[in-house]
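> For reference, the sequence and a predicted model appear below.
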Amino acid sequence: MKIVVIGGTGLIGGKVVGKLTERGHEAVPAAPGTGVNTLTGEGLDTALAGAQVVVDVANSPSFEESAVLEFFTTSTRNLLAAETKAGVTHHLALSIVGIDDLPDNGYFRAKAAQERLIKQSPVAYSILRATQFFEFVKGIADTATDGDTVRVPPVLFQPMAAEDVAEAVTKAAVGIPQKATTEVAGPEVFRFDELVTRALHAWHDPRTVVPDPHARYFGSELAERSLVPDEGSARLATIRFDDWLRTSS
């Protein structure tokens, strides 16, 4: 089966391409570096010719609110139009757990707009929402740093390894279109501040983590369950945070 992976040279996309190839599929990495630009439409028709499935794990090059909205809406419209033309039978998009509950977050609003476009398209779809990745914990800590202090809200947090995200995407890509939204999350639930503290300690980072209920997460003030799926609703990944810390360190 020919499966085109939009964003196929990135953190998740590269892993998905490898996993699909290992399973015997023709996995095509599509990104600006391979001559495919979903924002302009360049290379889409050629890449999608003969494809049965398109997996979209691409990310916006800018997180500025208007730019990220423009990226996800324009790219998704171009991609869905090209899929309709090419006869693609399954569109799979990777999205984020909790985007409906944080409307003041510009990035989340853009992902919600992307999901709406997918649901309105004639192409059969699956939307897979994932929780935050372990790989981004350091970046989150950096953005929350003021001097030697990291301020994060003491809310529930259920991140997962990029490897597990890629595995979930791969399984969904070779399955039938769900015409629905499903969720995947890490195997453990933490307090956000406690997990960041544990990570910085493992990395010998001397910064102090301070739980602050008003600390913002990419512009949003969080409620207790903003970043975790409803109880029992998500499929759970397998890689535990401490195991990931040991291998990543």
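Thanks, I have it. Small disclaimer: the values here were computed from a predicted structure and weren't measured.
> going forward, measure contacts between C-alpha atoms and count neighbours the same way
OK.
> List the contacts of residue 40.
Residues counted as contacts of residue 40 (CA atoms under 8 Å, 6 or more residues apart in numbering) are 75, 78.
> mind listing the helices for this protein?
Counting by DSSP state H, the chain has these helices, from start to end: 11-22, 44-48, 65-86, 106-120, 137-143, 162-173, 192-202, 241-248.
> mind putting these in CSV, mean neighbour count and distance to residue 127 included?
Output for these, formatted as CSV (neighbours: other CA atoms under 10 Å; distance: least, CA to CA, whole Å):
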stretch, mean neighbour count, distance to residue 127
helix 11-22, 20, 15
helix 44-48, 19, 19
helix 65-86, 19, 13
helix 106-120, 19, 7
helix 137-143, 15, 24
helix 162-173, 21, 9
helix 192-202, 18, 26
helix 241-248, 12, 25
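> okay if I get these as JSON lines plus distance to residue 31?
Converted to JSON lines, the helices of the chain look like this (distance: least, CA to CA, whole Å):
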{"stretch": "helix 11-22", "distance to residue 31": "10"}
{"stretch": "helix 44-48", "distance to residue 31": "10"}
{"stretch": "helix 65-86", "distance to residue 31": "12"}
{"stretch": "helix 106-120", "distance to residue 31": "18"}
{"stretch": "helix 137-143", "distance to residue 31": "24"}
{"stretch": "helix 162-173", "distance to residue 31": "17"}
{"stretch": "helix 192-202", "distance to residue 31": "32"}
{"stretch": "helix 241-248", "distance to residue 31": "26"}
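> Comparison target, given below:
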Amino acid sequence: MKVVVIGGTGLIGSKLVARLGEHGHEAVAAAPNTGVNTLTGQGLAEVLEGAAVVVDVSNSPSFADEAVMEFFRTSTTNLLDYSEKAGVDHYVALSVVGTDRLSESGYFRAKIAQEELIRGAGRPYSIVHATQFFEFVRGIADLSTVDGKVLLPPVLFQPIASDDVAAGVGRVAVGQPLNGIREIGGPQQFRLDELVRKALAAKDDPREVVTDERARYSGARIGERTLLPGPDAELGETTLGEWLARQ
């Protein structure tokens, strides 16, 4: 089947396109650098022609509150409109575990808006909620750095390898629409502060990680289990040790 992957040249998208191709599907990477722009609609009609599934794994180039909200509202509205006109049977989007519990964050308010648009469109859909990727742990440190120190709460965290995210999204994409949410996460739980401390040490990053129960995550206050998937989540296979060994 033809599957169009929006954000198909990025970290998850490129892996997803490759994986779908290996399984015999016609996977098409769609992104601004391939002539497809979800904000303006450029190239959408052409790339979606004949597609059975569209998978949106794109992300906003800016995480500023207004910019990220504009990105997800505009791009999702355009994708829903153009995919309906093209007769696409299944709309799939990648989102984040805990999104509904992180509304203090401008980024997550935008993801909530994206999910509401998808559910409200009245068409077959699936939303995949993934825990944070191993590859973005250093980015968490960057967002949490104050005066050269990384301030993080000691909450539970269950990160996943990007390869396992691509595999999970791929299985959903070629299956029947869930008309709901599938959660995916990594096979191990850590304390967020401890994991970032370990990841920075592995990269010889000298920043000190300070445990601070009042510290926020992407601008939001979080509890002990805010970032964890539920008991029915699908778990990836790659452990932190295995992932670090590949780097």
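Here it is on my side, so go on. Quick caveat: nothing in here was measured; it's all calculated off a predicted structure.
> which stretch among the helices of the first structure comes nearest residue 35 of the first structure?
When these are compared by CA to CA, helix 44-48 sits nearest residue 35 of the first structure, at 8.7 Å.
> Any chance you could list what contacts the closest one?
4, 28, 30, 36-38, 54, 79, 82-83, 86, 88.
> Stretch 135-155 of the first structure too?
By CA under 8 Å, 6+ apart, stretch 135-155 of the first structure touches 161-162, 191-194, 196, 199-200, 206-217, 222-226.
> change it to 6 Å
191-193, 207-213, 215, 224 (CA atoms under 6 Å, 6 or more residues apart in numbering).
> wait, which of these is closest to residue 65 of the first structure?
For the contacts of stretch 135-155 of the first structure, the nearest to residue 65 of the first structure is residue 215 (19.6 Å; CA to CA).
> one step back: go through the contacts of stretch 135-155 of the first structure and name the one nearest residue 132 of the first structure.
residue 192 (11.2 Å).
> In the second structure, what residue corresponds to that closest one?
In the second structure, the residue matched to residue 192 of the first structure (TM-score structural alignment) is residue 192.
> Check whether its match really touches residue 158, as I assumed.
No: using CA atoms under 6 Å, residue 192 of the second structure is not in contact with residue 158; the gap is 8.6 Å.
> quick revisit: check contacts around the match of residue 192 of the first structure.
With CA under 6 Å, 6+ apart, residue 192 of the second structure has these contacts: 154-155, 157.
> export the residues you listed to CSV and tack on neighbour count and distance to residue 62 of the second structure?
What follows is these, written out as CSV (neighbours: other CA atoms under 10 Å; distance: CA to CA, whole Å):
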residue, neighbour count, distance to residue 62 of the second structure
154, 20, 27
155, 19, 26
157, 24, 25
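> what two of the contacts of helix 44-48 of the first structure are the furthest from one another?
Across these, no pair lies farther apart than 37 and 88, at 17.9 Å, counting by CA to CA.
> More neighbours: those two, which one.
residue 88 (22 against 19; other CA atoms under 10 Å).
> So the more buried one is in contact with residue 49, correct?
No: using CA under 6 Å, residue 88 of the first structure is not in contact with residue 49; the gap is 8.8 Å.
> From the centre of the second structure, point out the most distant residue.
For the second structure, the largest distance from the centre (CA atoms, centre = their mean) belongs to residue 147, which lies 28.7 Å off.
> I'd like the distance between that one and residue 7 of the second structure.
With distances taken as CA to CA, to the nearest Å, residue 147 of the second structure is found 34 Å from residue 7 of the second structure.
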